[in-house]
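>>> have a look at this prediction, sequence included:
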Amino acid sequence: MQIAASAVTMWTGACLVIGGCTAIVGVDKPYHLADGAGGGSGGGGGAETCTPEEVRCAQNRPQTCDEGGAWQDEPECPAEVPLCDDGRCIVPRSCAKMDAICGPRGDEGCCGSLVVPGGTFDRGDAEPRLATVSDLRLDRFEVTVGRFRAFLSEYPASWPAVGAGAHPKIPDSGWRAAWDANLPVDRAALSASLHCEDPYFSWTDEVGEHELLPAACVSWYVAFAFCAWDGGRLPTAAERRYAAAGGDEQRTYPWSSPESAPEPDESYAVYGCGLDGSCEIADLQPGGSRSPRGDGRWGHADLGGNVWEWVLDSFAADDPIACDDCAVLTPDTNHMIWGGGWRSGKETLLTSAFQERPPNGHFAGAGLRCARAR
């Protein structure tokens, strides 16, 4: 499989589908909108009037109506409760029944979502290829077995609605009706799909010792569906690489700084167990086990190592000269995974490294992390 020093092709301002954009058409079965999916009643203040003490969400920020009938912004939702729903900040639904058990000390919420300030960075090698991303939130940890169990418990009611999980600045980037056929038909089928590459899968059919391990063996379609259900979306390749590279710091590894790029070792990332043929599921570690030493610029854990992560984009060979909030969306082609994994070599930990995979594939070394609106 290919590992490249430049990421996927991205075009400015819209989704690109080679041969023309594909419309989202047709609804041939009931679709289930996720309650608490963020955004609430939407809207952005201005001269719009309201009833005093009324509340809503605007751009994932709570707003209240003052005595004069005008909308007023409340403080931004913090990392621990990063979603605005019905005028209040809440945890994503995958953590609604979970205690703060994640992180290196076991005292952090598993759904903590940290702000990645937008900006521009260079994805080029021989020539500059600048990509700009807007502010976003990116989950601090990869999605765990415990979080995925909440999704499975509601399945198939947790199927996404048409248009769910869209990037707010990329048209037609939400769920498409044509993708329904790529989801497991019921809960039993979904559970069975998580037992891939025996004995290396992290999933257990009953609650057990793997709840803090990254969920793996998920296809791109299931990863997309999970993030949409959880009030988020898959990050684009540009966003994922930008977060790992520390934006304009252009980090070689997520833990690097502009002044130095320490070579990987087991204190920074979980990787390399399969190189000598002795890999075991015990080599996969709970999310954040190398935090804070291996964290990225903005505090995200495991941007290098543990499991590869699906992104929104399809695979393409070259980057454009410029890219603003964009992604490749090409039907029926391979997609991309980023970040390296527990069974991969140290070269996969580079912030520029990715592999292409079929979106229907299930791999014990590939999981997911969700992005969210700021």
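Everything's here; your move.

>>> okay, CA-based contacts and neighbour counts for the rest of this
Noted.

>>> can you give me the helices in the stretch 201-350 of the chain?
If DSSP state H, counting those that start in this stretch is used as the criterion, the helices of the stretch 201-350 of the chain fall at 220-229, 237-245.

>>> which other residues reach the longest strand belonging to the chain?
Looking across the chain with DSSP state E, the single longest strand is strand 308-314. Outside strand 308-314, the residues within contact range by Cα atoms under 8 Å, 6 or more residues apart in numbering are 8, 220, 223-224, 234-237, 240, 327-330, 333-341, 365-369.

>>> among the residues you listed, name the buried ones.
8, 220, 223-224, 234-237, 240, 327-330, 334-341, 365-369 (16 or more other Cα atoms under 10 Å).

>>> identify those among these that sit within strands.
Mapping the buried ones among the contacts of strand 308-314 onto strands (DSSP E) picks out Ala327, Val328, His335, Met336, Ile337, Trp338, Ala366, Gly367.

>>> which one of the residues you listed is nearest to Cys95?
Gly367 (17.3 Å; Cα to Cα).

>>> tell me the contacts of that closest one?
Taking Cα under 8 Å, 6+ apart, we find Gly367 in contact with Glu142, Val143, Pro214, Ala215, Ala216, Cys217, Val218, Ala223, Val307, Trp308, Glu309, Trp310.

>>> let's have those in TSV, adding distance to Arg297.
Listed next are these as TSV, based on distance: Cα to Cα, whole Å:
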residue	distance to Arg297
Glu142	16
Val143	20
Pro214	21
Ala215	24
Ala216	25
Cys217	28
Val218	27
Ala223	25
Val307	19
Trp308	19
Glu309	18
Trp310	21
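
>>> show me what contacts Asp99?
Asp99 makes contact with Gly109, according to Cα under 8 Å, 6+ apart.

>>> same question for Ala371.
Leu136, Arg137, Leu138, Asp139, Cys227, Gly232, Arg233, Leu234, Pro235.

>>> one more structure, for comparison:
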Amino acid sequence: MTRHLIYLSIMAAFTACGDGGKAPVQQDTVIAATGGPDTLNRMVLIPGGSFSMGADDSTGMPDEYPKHTVRVDSFWMDEHEVTNREFAAFVAATGYVTTAEKPISKEELMASLPPGSPEPDSSMLAAGALVFTPPHHRVPLNDVSQWWSFIAGASWRHPEGPGSDIKGREDHPVTQVSYLDAQAYAQWAGKRLPTEAEWEYAARGGLSNQLYPWGSEALTTGVAKANTWNGHFPYDTTTTDGFTATAPVKSYRPNGYQLYDMAGNVWEWVSDLYDVNYYAQVGNGTANPAGPAKGYDPEDPGQQKHVIRGGSYMCSDEYCRGYRVSARMKTTPESGLANLGFRCVRSVANHGQ
């Protein structure tokens, strides 16, 4: 999913451009910015090895095939998704302004859209982000405009728009952050974003050929295993897992590597560009693949996108199934969403530096 595709379908999305920059720290930060990235998010050593990457059965999406053998070196990974508390510490230390907090010019927006696209309404040029606005009735699941809306003023500080804040959600994953924002945080923390291969290897938690981070047991069997959609998406949720939107990190059991929320809660940025055909181009036994040199999405060939992994609280068996360890999604690097966050890694040689 990309914001400009949603723009084309509902005339209510945006694509912001440019790197984050320094500016006076905004006064509505509601979190005490104490502690650094290593004190707030313990890193777990993931031992290197080989694994079979890709769909574990015949129910995967086309871009999850063919399954192929990949080898990754050991690395350190955040045990949970980066939280609002951690991101606030970063913003307080640097004055960073996120993509969603900056307006965009009409020229910039039109340059990112296919030729012939109608000019946007001036309201679409304001700073803001896409917010989950579920309907109260059944809708076609191939029309994302039924549950996404552009809200001016939405950002990591105000995930649902100006009337919302993150008070009481300090330990929830930060959302409404773009790839550019995630990269900036990782650089400040002395870390980096994981490659797609590292992410899937870590998500599997040492298990082989299993659908989920916890094994093969169905998501709905036994105790709640992840923060996903319960009920009929997107209009009805039973909240049987305890949450209607994001959950505090570490709310569910970790996988075999003691990593939390490798399924559900929020999608997570990884460093790789997205190419629908990439798995067919990677040879068996490839060491530390870093993704294609150039991205390609046949649904949107004019845009370079990055892979996102892990699914979110909006995923269910009816829609998305993104909580499978092999599931892939993609979006443009400027995109921020109410169900998209990230976690960081560090190469073993750099840990502690």
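That came in fine, so what should we check first? The shown structure was predicted, so the numbers you read here are calculated from the model rather than taken from an experiment.

>>> any idea what the TM-score comes out to?
Overlay of the two chains. TM-score (TM-score structural alignment, normalised by the length of structure 2): 0.60; 246 aligned residues with a Cα RMSD of 3.7 Å.

>>> coming back round to it: equivalent range in structure 2 for the longest strand of structure 1?
Aligned using TM-score structural alignment, strand 308-314 of structure 1 spans residues 267-273 in structure 2.

>>> the matching stretch vs structure 1 - mean distance after superposition?
Taken over the aligned residues, the distance from stretch 267-273 of structure 2 to structure 1 averages 0.3 Å (mean Cα distance after the TM-score superposition for structure 1).

>>> nearest spatial neighbour of the corresponding residue of structure 2 for Thr144 of structure 1, skipping sequence neighbours?
Counting by TM-score structural alignment, Thr144 of structure 1 lines up with Thr83 in structure 2. Of all residues not flanking Thr83 of structure 2 in the chain, Pro173 sits nearest, at 4.1 Å (Cα to Cα, 6 or more residues apart in numbering).

>>> contact partners for that neighbour?
Pro173 of structure 2 touches Glu81, Val82, Thr83, Asn84, Thr246, Ala247, Pro248, Val249, Val266, Gly341, Phe342, counting by Cα under 8 Å, 6+ apart.

>>> closest to Ala224 of structure 2 out of the residues you listed?
Nearest to Ala224 of structure 2 out of these is Ala247 (Cα to Cα; 12.5 Å).

>>> residue in structure 1 paired with that closest one?
Under the alignment (TM-score structural alignment), Ala247 of structure 2 pairs with Gln285 in structure 1.

>>> tell me, how many residues neighbour the nearest residue to its match once chain neighbours are set aside?
Once flanking residues are discounted, Gln285 of structure 1 sits nearest to Leu213: 6.0 Å by Cα to Cα, 6+ apart. By the criterion of other Cα atoms under 10 Å, Leu213 of structure 1 has 24 neighbours.

>>> need the counterpart of Leu213 of structure 1 in structure 2.
So, by TM-score structural alignment, Leu213 of structure 1 is matched to His172.

>>> hang on, that match packs against Phe87?
No: using Cα atoms under 8 Å, His172 of structure 2 makes no contact with Phe87, being 10.8 Å away.

>>> contacts for stretch 180-197 of structure 2?
19-20, 36-38, 53, 70, 72, 87, 90, 98-99, 269-272, 288-291, 307, 309, 333-334, 341-346, 353.

>>> make a ChimeraX selection of the buried ones in those residues.
Here is the ChimeraX command that selects the buried residues among the contacts of stretch 180-197 of structure 2 (16+ other Cα under 10 Å):
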select :20,36,37,53,70,72,87,90,98,99,269,270,271,272,288,289,291,307,309,333,334,341,342,343,344,345,346
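
>>> end-to-end on stretch 286-303 of structure 1?
14 Å (Cα to Cα, to the nearest Å).

>>> quick one: that stretch to chain centroid distance?
15 Å (Cα atoms, centre = their mean, to the nearest Å).

>>> now stretch 210-219 of structure 1
That offset, for stretch 210-219 of structure 1, works out to 14 Å (Cα atoms, centre = their mean).

>>> buried sites along it?
His210, Glu211, Leu212, Leu213, Pro214, Ala215, Ala216, Cys217, Val218, Ser219.

>>> now tabulate these in TSV and tack on distance to Asp73 of structure 1.
Below are those laid out as TSV (distance: Cα to Cα, whole Å):
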residue	distance to Asp73 of structure 1
His210	41
Glu211	37
Leu212	36
Leu213	37
Pro214	36
Ala215	36
Ala216	39
Cys217	41
Val218	38
Ser219	39
